[in-house]
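# Just the structure for this:
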Amino acid sequence: MIDLAALQTTQAVAALAGLAALLLLESAHPFFELFRARRERSRHLVRNLVLGAINSVIVAVVFAGLWVAAAVWAEARGLGLLNAVGLPPWAHALGAVLALDAWTYAWHRMNHRVPFLWRFHRVHHSDAQMDVTTASRFHTGEIVLSSLLRLPLIVALGVYAWELVLYETLMFAVVQFHHANVALPPRVEAVVNKVIVTPTMHKVHHSRWQPETDSNYSAMLSVWDRLFRSFRQRERPDEIRLGLDACDDDAFQSVAGMLRTPFAHATPPAPPRRTPHRNNPHTGDVA
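The predicted structure follows:
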């Protein structure tokens, strides 16, 4: 019998340990020089983590119990795709992780395509000082919407509660890693990004140049971007400009400002669809 409480504790400890380790690594070997002073970095850290803490409390109080109840209800009745095909436990768990990661890719891509969703998601992209704390910087509205959609997804797939916690633990560890202000050596990067999303790969996604913003949607496994032709690389990642042009004002960076962002008219309701011109100085290859 899987100890769900122990898994949830492990998830929390892993998240805190990952945050601490990556903050230290960013301090020792930053890829970008993002902050002029320690105070500026501390303010950025506190803002992002306060928003992340608000979201974590809402998920823990409102949605975690609902997710477990949905998973238990579906399991007791043999509902869901994974239960219908009669997989052994290891294959069921692997299928759950892959299916949940595919959904996360699809949801992320929708957040860039649907004007209403982009209003909330742009809070995440408005961070021009992207580091490991940006992994926690999501508007509460986006978290609530994604959490609600998890309920029918859990039932439709037949995901067990412990599989959901396992996926969340693995996924968030990779999300913290690829938001960190670090980079892998080029040869290591070329291998690792064949499997998981890397910091260099995700920096492209946080570029101000729209064709790059609309690429590299994967959260954990990078295969989805290659499979659905949204993978993009940059020959000179050190030239990437992070953030959103219309959200640089400090009014959009405070916790209150981030919460107000979806209701402000700082940017168009959705990013325009544009095709890169061959003479554009930004370089990238779409798989």
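# contacts, neighbours, all on C-alpha from now
Noted.
# quick one, what contacts L151?
Contacts of L151 were listed using Cα atoms under 8 Å, 6 or more residues apart in numbering, and they are 66-67, 70.
# let me fix that: L23
L23 sits in contact with 132, 180, where contact means Cα under 8 Å, 6+ apart.
# which parts of the helix or strand harbouring it are buried?
Assessed by DSSP states H and E, L23 sits inside helix 4-28. Across helix 4-28, burial judged by 16 or more other Cα atoms under 10 Å covers 7-8, 11, 14-15, 18-19, 22-23, 26.
# quick one: the residue lying farthest from the centre of the chain from P88, how far?
Farthest-out residue of the chain from its mean C-alpha position, per Cα atoms, centre = their mean: R77, at 32.0 Å. From R77 over to P88 the distance is 17 Å, taken as Cα to Cα, to the nearest Å.
# top of the contacts of L151 by neighbour count?
W67 (24 neighbours; other Cα atoms under 10 Å).
# L149 is in contact with that one, correct?
No. Using Cα atoms under 8 Å, W67 is not in contact with L149; the gap is 10.3 Å.
# ranges for the helices of the protein?
Residue ranges of the helices in the chain, as given by DSSP state H, are 4-28, 38-58, 64-77, 81-84, 89-113, 115-125, 140-157, 161-179, 186-192, 199-205, 210-213, 223-227, 255-260.
# And this one, please, so the two structures can be compared:
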Amino acid sequence: MSAIDLFGLLVPITYLVMLAIERLIPARQFPDIPYWRLRGFCFLTVQGLLATLTPLLIPEAWLERHRLMDLTGLGVAAGAVLGYVVLSLVNYGWHRSAHTFPLMWRLFHQIHHSPQRMDMSGAALFHPLETVAFFAIASVVTTLVLGLDPVAAAATGYIAAFYGYFQHMNVRTPQWLGFIIQRPEAHCIHHQRDVHAYNYGDLPIWDMLLGTFRNPASFAGAVGFDKPATDRLGAMLGFADVNQPAAGQNNLGRRPNAIG
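Have a look, this model is predicted:
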């Protein structure tokens, strides 16, 4: 097994380990959702399939031939660190845009904010179109722009997956950790019902610099959409804005005065 394949295998293993941990020591109570864990596994499976199909749309060999920089000399460790820092900034821009522009919210991101739970089963719950966008952005940043070693690029992807999963875990974490990486309590603020704002970055430094940082000691509020919008999974997969008309035209699932 190659190192690249190993990083790919570590993603579902990490998901399962984190899922087991939060079941042993859950921190917050959320409403029960029928077949919730099954839904999480289904979306995780879709992510795995799309991870293998996306390179067919954007071949890595083409990206390598046209790379803007050649940072293969950094090696795996330094390349992965640099790759993740740069990717996290780009993802901040993508994420905040998905909360700002109604079309991006409807096509890509609203489904992730719809559940009334914040835990590992929702960590992989993304619209397939946004999942493809995530993989494409990561490939463009690590291979086309930075020109990283392929193993470093794979490591960057794993780090992004690790932190993406971690911030969704239903566990308690110390507040000081939120100044280093986004912790679950801070990400609950991002998913808070009728707000869906703040804490867009996996690395808090970007939220600190751009005025969207919140780091609560704990979280005990509600997340997701109100009913019936939260249950309209099929409609969201079909790109319908499930909060219309009750919430008004171009509703972004958050208060109008929240930072977008």
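# sorry, back to before: need the winner for burial among the helices of structure 1.
helix 199-205 (a mean of 25; mean count of other Cα atoms under 10 Å).
# related to what we said a few turns ago, from the buried residues of helix 4-28 of structure 1, which single one is nearest M258 of structure 1?
In terms of Cα to Cα, no member of the buried residues of helix 4-28 of structure 1 lies closer to M258 of structure 1 than L19, at 21.3 Å.
# mind listing what the closest one touches?
L19 of structure 1 neighbours (Cα under 8 Å, 6+ apart): 132-133, 176.
# preserved in structure 2, out of those?
Contacts from those that recur in structure 2, judged by both residues aligned by TM-score structural alignment, their matches' Cα atoms under 8 Å, are 132-133.
# Against R193 of structure 2, how distant is D226 of structure 2?
Distance from D226 of structure 2 to R193 of structure 2, by Cα to Cα: 8 Å.
# repeat for L56 of structure 2
Distance from L56 of structure 2 to R193 of structure 2, by Cα to Cα: 38 Å.
# same thing with D5 of structure 2?
38 Å.
# Likewise for A20 of structure 2?
On the measure of Cα to Cα, A20 of structure 2 and R193 of structure 2 end up 26 Å apart.
# cool, D241 of structure 2 as well?
Distance from D241 of structure 2 to R193 of structure 2, by Cα to Cα: 16 Å.
# and if you look at F219 of structure 2?
12 Å.
# Pick out whichever of these two has more residues nearby.
Higher neighbour count among F219 of structure 2 and R193: R193, with 22 against 17, using other Cα under 10 Å.
# I'd guessed the more buried one sits against R255; true?
No. Between R193 of structure 2 and R255 there is no contact under Cα under 8 Å: 9.0 Å.
# residues in contact with the closest residue to S218 of structure 2 other than its chain neighbours?
Setting aside the residues directly before and after it, S218 of structure 2 is nearest to E185 in space (Cα to Cα, 6 or more residues apart in numbering), at 5.7 Å. By Cα under 8 Å, 6+ apart, the contact list for E185 of structure 2 reads 167, 172-173, 215-219.
# Quick check: PyMOL command selecting the buried ones in those.
Per 16+ other Cα under 10 Å, the buried members of the contacts of E185 of structure 2 correspond to this PyMOL selection:
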select buried, resi 167+172+173+215+216+218+219
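# lining up the contacts of E185 of structure 2 with structure 1, which overlap?
Contacts conserved in structure 1 for the contacts of E185 of structure 2, using both residues aligned by TM-score structural alignment, their matches' Cα under 8 Å: 167, 172-173, 219.
# between these, which is nearest W36 of structure 2?
Relative to W36 of structure 2, and with distances defined as Cα to Cα, the nearest of the kept ones among the contacts of E185 of structure 2 is Q167, at 18.2 Å.
# The closest one pairs with which position in structure 1?
Under the alignment (TM-score structural alignment), Q167 of structure 2 pairs with H178 of structure 1.
# hmm, back to that, so which of the contacts of L19 of structure 1 is the closest to E40 of structure 1?
Nearest to E40 of structure 1 among the contacts of L19 of structure 1, with distances taken as Cα to Cα, is T133, at 13.6 Å.
# show me the contacts for that closest one.
Per Cα under 8 Å, 6+ apart, neighbours of T133 of structure 1: 19, 45, 48-49, 176, 179-180.
# which of these are also in contact in structure 2?
Shared with structure 2, among the contacts of T133 of structure 1: 19, 45, 48-49 (both residues aligned by TM-score structural alignment, their matches' Cα under 8 Å).
# Can you report how many residues neighbour F263 of structure 1?
11.
# which position in structure 2 aligns with it?
Residue correspondence to structure 2 (TM-score structural alignment): F263 of structure 1 is matched to A240.
# Could you report the distance from the nearest residue to that match once chain neighbours are set aside to P204 of structure 2?
Leaving aside its chain neighbours, A240 of structure 2 sits nearest to R106 (6.5 Å; criterion: Cα to Cα, 6+ apart). Using Cα to Cα, one gets 26 Å for the distance from R106 of structure 2 to P204 of structure 2.
# and what of I4 of structure 2?
28 Å.
# L233 of structure 2 too?
30 Å.
# between those two, who's got more neighbours?
The neighbour comparison of L233 of structure 2 against P204 (other Cα under 10 Å) goes to P204, with 25 against 16.
# need the contact list for the aligned partner of H112 of structure 2 in structure 1.
Residue correspondence to structure 1 (TM-score structural alignment): H112 of structure 2 is matched to H124. H124 of structure 1 sits next to 134, 137-139 when contact means Cα under 8 Å, 6+ apart.
# Can I get those in CSV including neighbour count and distance to A96 of structure 1?
Formatted as CSV, the contacts of H124 of structure 1 follow (neighbours: other Cα atoms under 10 Å; distance: Cα to Cα, whole Å):
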residue, neighbour count, distance to A96 of structure 1
T134, 25, 26
R137, 26, 26
F138, 21, 24
H139, 24, 26
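# ok, so of those residues, who is nearest E40 of structure 1?
For the contacts of H124 of structure 1, the nearest to E40 of structure 1 is T134 (14.8 Å; Cα to Cα).
# Confirm for me that the closest one is in contact with H179.
Yes. At 6.5 Å, T134 of structure 1 counts as touching H179 under the criterion of Cα under 8 Å.
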